[in-house]
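Asks: Need a 3D model of the sequence below.
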Amino acid sequence: MCVGVPMTVIRADGATALCERRAEQRLVSTALIGEVVIGDRLLVFIDSAIRKLDPDEAQQIDDALDGLAAAIEGRPFEHLFADLIDREPELPPHLRTERH
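Replies: Predicted coordinates for the structure are as follows:
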């Protein structure tokens, strides 16, 4: 399974950017999203940026990935899903059906 991960642009150069996540650096294609600047947070999937992220969304994705790792290892993980506590699960808008 492939998972998109948030990465931070540390150098931008045309259609590529050097990005970093937790001390790992990768050269990432930005052809799908256009110009990026140093400090932008990107959702990276197989060394291609697929969209820009705001800092809160990037943190939620990082927390969810950490939560999955903690659950697999048998460690506490509930605190890493704070955005899901005390609310009913919802389908994303594009998967919802209209009710008349």
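Asks: rest of the way, CA atoms for contacts and neighbours
Replies: Noted.
Asks: Do a quick rundown of the strands in this protein.
Replies: Per DSSP state E, the chain carries strands over the ranges 5-13, 16-21, 24-29, 41-45, 48-53.
Asks: I'd like the structure of this one too, to check against the first:
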Amino acid sequence: MQVVAVGEGQALCAGPRGPEPVDMRLVGHQPVGVWVYVHRQTAREVLTATEGLRIVAALEALEVLAAGGEPPPDAFADLTDRVPELPEHLRTQTRGASTGAITDRWDPLAPKLKKG
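Replies: Have a look, this model is predicted:
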């Protein structure tokens, strides 16, 4: 969300449903125009403009998908143009294991396939 007005410990941010009050105490005072990641009406992280616009594009693409449409091909470019990486705390648990051994541990489709 993008900050559009500031107050003491809070800000009014532009969101998909219009302006919303946001608690800014975790990220501190931010000037108008700054992008912030918001969860449950609380700013959790200050974002670059590129990150903020990428999130907006992804949310808009999800709405298009939910309505049965086709999103723009670059809507999820940050996910489709790279190989997914494990968080550091999981990398240490899987060092030395083959890729198949890691992916064989959990397959989100396997429970559905086995039941059918």
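Asks: before we move on, the earlier item: mean neighbour count, the strands of structure 1: which tops it?
Replies: Among the strands of structure 1, ranked by average contacts under mean count of other CA atoms under 10 Å, first place goes to strand 41-45 (a mean of 22).
Asks: That strand aligns to what range in structure 2?
Replies: Counterpart in structure 2 of strand 41-45 of structure 1, with TM-score structural alignment as the criterion, is residues 35-39.
Asks: I'd like to check what contacts the matching stretch. Which residues are they?
Replies: Stretch 35-39 of structure 2 is touched from outside by 1-3, 22, 43-49, 52, with contacts defined as CA atoms under 8 Å, 6 or more residues apart in numbering.
Asks: That stretch vs structure 1, average offset?
Replies: On superposition with structure 1, the mean distance recorded for stretch 35-39 of structure 2 (mean CA distance after the TM-score superposition for structure 1) is 1.1 Å.
Asks: What residues of the helix or strand encompassing L113 of structure 2 count as buried?
Replies: Using DSSP states H and E, L113 of structure 2 sits in helix 110-115. For helix 110-115 of structure 2, burial by neighbour count (16 or more other CA atoms under 10 Å) applies to no residue.
Asks: Please state the offset of that helix from the chain centre?
Replies: Its chain's C-alpha centre and that of helix 110-115 of structure 2 lie 28 Å apart, by CA atoms, centre = their mean, to the nearest Å.
Asks: Can you tell me, leaving aside adjacent residues, what's nearest to W35 of structure 2?
Replies: Nearest residue to W35 of structure 2 in three dimensions, chain neighbours excluded: Q2, at 4.4 Å (CA to CA, 6 or more residues apart in numbering).
Asks: That neighbour reaches A11, doesn't it?
Replies: No: contact criterion CA atoms under 8 Å: Q2 of structure 2 and A11 do not qualify, at 9.5 Å.
Asks: what does stretch 70-79 of structure 2 rub up against?
Replies: Residues from elsewhere that reach stretch 70-79 of structure 2 (CA under 8 Å, 6+ apart): 54, 57-58, 61-62, 64-65.
Asks: Inside helices: which ones of the residues you listed?
Replies: 54, 57-58, 61-62, 64-65 (DSSP state H).
Asks: Distance to A77 of structure 2 and neighbour count for those residues - can I get that in TSV?
Replies: As requested, these are exported to TSV (distance: CA to CA, whole Å; neighbours: other CA atoms under 10 Å):
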residue	distance to A77 of structure 2	neighbour count
R54	9	17
A57	10	17
A58	9	19
A61	11	20
L62	13	17
V64	16	14
L65	16	12
